[in-house]
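Colleague: Okay, sequence plus prediction incoming.
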Amino acid sequence: MNTTDSQLQKGLKRRHMTMIAIAGVIGAGLFVGSGAVIHTAGPGSILSYALAGVLVVFTMRMLGEMAAVNPISGSFAHYAYEAIGPWAGFMIGWLYWFFWVIAIALEATAGAAIIQYWYSGVPLWLMCLIITVLLTLTNIVSVKSFGEFEYWFSWIKVVSIVLFLVIGIAIVFGITPSFDPTGFTNLIGQGGFMPNGFGAVLMGVVIVIFSFMGTEIVAIAAGESAEPKKAIIQATNSVTWRILIFYVGSIAVVVTLLPWNSSEILQSPYVAVLDYIGVPAAAQIMNFVVLTAVLSCLNSALYATSRMLYSLAKKGEAPKRFLKVNKKGAPVQAILAGTVFSYGAVIMNYISPDKVFMFLVNSCSAITLILYLTIAISQLRMRKKFERENPDALTIKMWLFPYLTYFTIISVLGLLISMAFIESMRTQILFTGVLIIIVILSYIFTQKKKTKDMDTQEERITKGEIEERI
């Protein structure tokens, strides 16, 4: 294969990378899933988001350290391959690919359901198909078109959150003339700050951590940026305030303005706040924002699956045909592979939503934690190599190394173990374990096949040499 047919192009501009870095962390989980966290932990959900955010900040710092030295498509799977071993790169690469192809199906279904709010006559399956096809086309055209769509999706999310925060803070402190200051009575007046105890806060962390998936995409995208190191440094340095403002800040506004145990918060916390403020058509406005978040996540999922599959193919751990790119540098076959699997998952959602589809969804539940654990172990092992071989390249360094790296590893292991003791999550951790076993067995099988093919090739060469001598 000609190298020009298998090289990704650096089509992402600085503004694309800036917005992917700033708003990549804002997903539909914040707007919709936060209600369940607040219902579980009460006002203590602020701590749940803060503690989960700390783990994400540490993990992103470690990933940023490695990516600044070696920005490459495939990112953490490549680092795991080098630092831990080929089996680890294979495992995390395919687990990550699997996570996002299921996410494509989930986000397409969620997006279709939101659109049905306005167009109830369109069948759900047809809307799923239309959404997925349209965003697949944006990814196939070029990486620049992916970046352009993500840029504008991100702007909508950022502006929505900032306006929400400004209005909410103004009401809390009585800056707006139409409202009396709410103060902080809702934080402590409904059973205290942690009405269900600190255990509920920790359980909230387990729920919250999955909503941060997507933060790492900027490290994958850096490989196609004209200024990869600058993009990585910017994303890594800004992750703390992004999480603090967008997640911790907005959740704090919700639980300060409204009682945590109100039924409206459980259904949709942001719609509940907009209704409280008196915003006309609050549900419609929020549906538009959530739809934007869903489409953004779907767009990013299509990008992430294709680049991970491309990276796996480059190491010989996926078929070589996934290295083929079009004239604009987009790996078309890798993009289509993710969507084909997702179309199958959407069909499963209608045929057997309570069995097959839920098995696929539950199998993804702990992949975020496994990803963070892999990144931490990779950084722990690669830091000494960087210091020995290329210390000048360490433009980003993990704080208090190796202590905070060990802290992250222990914390992530603790969360994984705790999932086994939480009744609602026990099945999910079991299914994820089954998926890991399947991936590891696949690795063993592919390695044996590689060895067999190499032996066959050597036999042919030896046989040819003997025949030549004769």
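Modeller: Cool, the structure landed.
Colleague: Only C-alpha atoms from now on, for both contacts and neighbour counts.
Modeller: Noted.
Colleague: so what does the lengthiest helix in the chain touch, helix or strand wise?
Modeller: In the chain, with assignment by DSSP state H, the single longest helix is helix 423-469. Applying 3 or more Cα pairs under 8 Å, 6 or more residues apart in numbering; DSSP states H and E, one finds that helix 423-469 makes contact with helix 86-115, helix 356-363, helix 403-421.
Colleague: Pull the distance from the longest one to the chain's centre.
Modeller: Averaged C-alpha coordinates place helix 86-115 at 9 Å from its chain's average position (Cα atoms, centre = their mean, to the nearest Å).
Colleague: So which other helices or strands are in contact with that helix?
Modeller: Short answer (3+ Cα pairs under 8 Å, 6+ apart): helix 86-115 packs on helix 76-83, helix 124-141, helix 282-314, helix 332-351, helix 367-389, helix 423-469.
Colleague: Next, format those as CSV and append distance to Glu148.
Modeller: Formatted as CSV, these follow (distance: least, Cα to Cα, whole Å):
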stretch, distance to Glu148
helix 76-83, 25
helix 124-141, 9
helix 282-314, 11
helix 332-351, 17
helix 367-389, 27
helix 423-469, 34
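Colleague: let's bring in a second one:
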Amino acid sequence: MDGLRRELDGRQIGMIAVGGAIGTGLFLGSGLAISIAGPAVIVAYVVAAVVALVLAYALAEMVVRHPEAGGFGPITQRYLGHGAGFVQRWMYWAAQVVNIGSEVVAAGLYLTFWYPDLPLWIPVVGFSVVMLAVNAGAVRFFGETEYWFAMIKVVTIVAFIVVGLVAIVFGLPGQQPVGLGALTAHGGFAPNGLGAIWLALTVVTFSFLGTEAVAVTAAESSDPVRDIPRAARRTVVRLAVFYVGAMLVVVTLLPWNTVTTGDDVTESPFVRLFALAGVPAAAAVMNVVVLTAALSAMNTNLYVTARMTYSLARDGYAPRSLARVNRHGAPQRALALSAVGLALASLVSVFAEATAFPLLVGLALFGALVTWLLIFAAHLAFRRSGAGQESPVRLWGAPYTTVAAMLFVAAVLATTPFTTQFATAAQAGVPFLALLVVVYLVVRRRRRRVTPSSVPSGA
């Protein structure tokens, strides 16, 4: 086959982006941000949502003009040069591969909720084979699978917010309305000060990483001019409503200093609320949801890494054989490379959890934030070139909004060394970035120069 196929519709594209951005962190790990900032974590989520919205509009503005394989990667190469395109795509690939490995291990651990004696390697291998098979098939099959995976998460979050609002305003059956007193009852709205809100932004921004995945679908969208801008807008609005709404419910119903920061399903705020509402077997239901959330994030990230590798191969920055597609139009060899990364990340997360895995997590955050920075930089160059005048989508307030969002992301990146959870970001990310620059210089010497104009549009 000649290339990727335009078989994704707008409904699927919207859910692919949501699926990539909403992992298990909302259901289990949101307590971490709450423990840092208290009820003021709501402010942090609002700020991060605004920045993610700027990113989504900047991407949509560029992608509808250049709906190419790899999404933002070829666009960065086109407007910032080959070095930036090479570094961004391989950095992003590494970040997502780490996420894939951690999600599949998490999925295996969730299965032990029902089968505590099951060896972890069995579900890890089983889930990996299934998700790789989904991605190796026709892209419309992947899109439909991810649509329903993501829908489970969306329905659960909406139910949580609705039940929570009922408990706050009207009261659950047999209970009085909770009201808003918990927002200020335990040390005030910002009990740890304004600085804690900024520190929480590091964790909160991590929750919105994945928003950029919508751009990677451009080469396989049946109508990118219509579907990509719509999906980008809806994705960020959904994420903002889900995250802000869920956090408002949590810190209103539960004293912020009692919210767990662990990863035990039975301690999840979602379980506690559903149990109060009388949902039968609330812990078992939530375990199904977090298992689905892990598989959904894994599914989307496999798709994204395969397309990034495919894009690099087409531009001559990865072996050309990785640009070949199978009879379904899927880049099977590029997917196989991501599978190797998945296996390595999974092994590290199991056997070196206390030593090497924190470095991989730091690399994932560093890589994602650098990706965002380069997207904003590419948008500035895109606007300077005049190409933005021909785009049917326009980011309001650009270039000022672009610069402001870029400075925000840079500040978050600079703050990571001061957070316990992401202190390894610079330790792992900076050396890896330097390595990629060296590799690029070596590769550039050995290959025939590929100009941006030679990058095929579309597939």
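Modeller: The structure has been received and is ready for your questions. Just so we're clear, the structure is a prediction, and the values are computed from it rather than from any experiment.
Colleague: returning to what we had before: closest one to Ser211 of structure 1 among the helices and strands packed on helix 86-115 of structure 1?
Modeller: For these, proximity to Ser211 of structure 1 was assessed by Cα to Cα; helix 367-389 is nearest, at 9.1 Å.
Colleague: In the closest one, which residues are buried?
Modeller: Neighbour counts over helix 367-389 of structure 1 (16 or more other Cα atoms under 10 Å) mark 367-380, 382-383, 386 as buried.
Colleague: same for that helix, what does it pack against?
Modeller: helix 45-69, helix 76-83, helix 86-115, helix 403-421.
Colleague: could those helices be laid out in TSV, adding mean neighbour count and distance to Arg460 of structure 1?
Modeller: Shown next, in TSV, are those (neighbours: other Cα atoms under 10 Å; distance: least, Cα to Cα, whole Å):
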stretch	mean neighbour count	distance to Arg460 of structure 1
helix 45-69	24	41
helix 76-83	24	30
helix 86-115	23	27
helix 403-421	16	47
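Colleague: so what's Leu302 of structure 1 up against?
Modeller: Leu302 of structure 1 makes contact with 100-101, 104, 135-136, 139, 335, 338-339, according to Cα atoms under 8 Å, 6 or more residues apart in numbering.
Colleague: again, only this time at 6 Å
Modeller: The contact partners of Leu302 of structure 1, by Cα atoms under 6 Å, 6 or more residues apart in numbering, come to none.
Colleague: what's the burial count for Pro392 of structure 2?
Modeller: As a burial measure, Pro392 of structure 2 scores 14 neighbours (other Cα atoms under 10 Å).
Colleague: so it is in which element?
Modeller: Following DSSP states H and E, there is no helix or strand that holds Pro392 of structure 2.
Colleague: Aligned against structure 1, show me the partner of it.
Modeller: Aligning on TM-score structural alignment places Pro392 of structure 2 opposite Thr395 in structure 1.
Colleague: Can you tell me the closest non-neighbouring residue to that match?
Modeller: Nearest non-adjacent residue to Thr395 of structure 1, counting by Cα to Cα, 6 or more residues apart in numbering: Ala68, 6.8 Å away.
Colleague: Out of the helices and strands packed on helix 86-115 of structure 1, the one nearest Trp155 of structure 1 is which?
Modeller: Evaluated with Cα to Cα, those place helix 282-314 nearest to Trp155 of structure 1, the distance being 9.9 Å.
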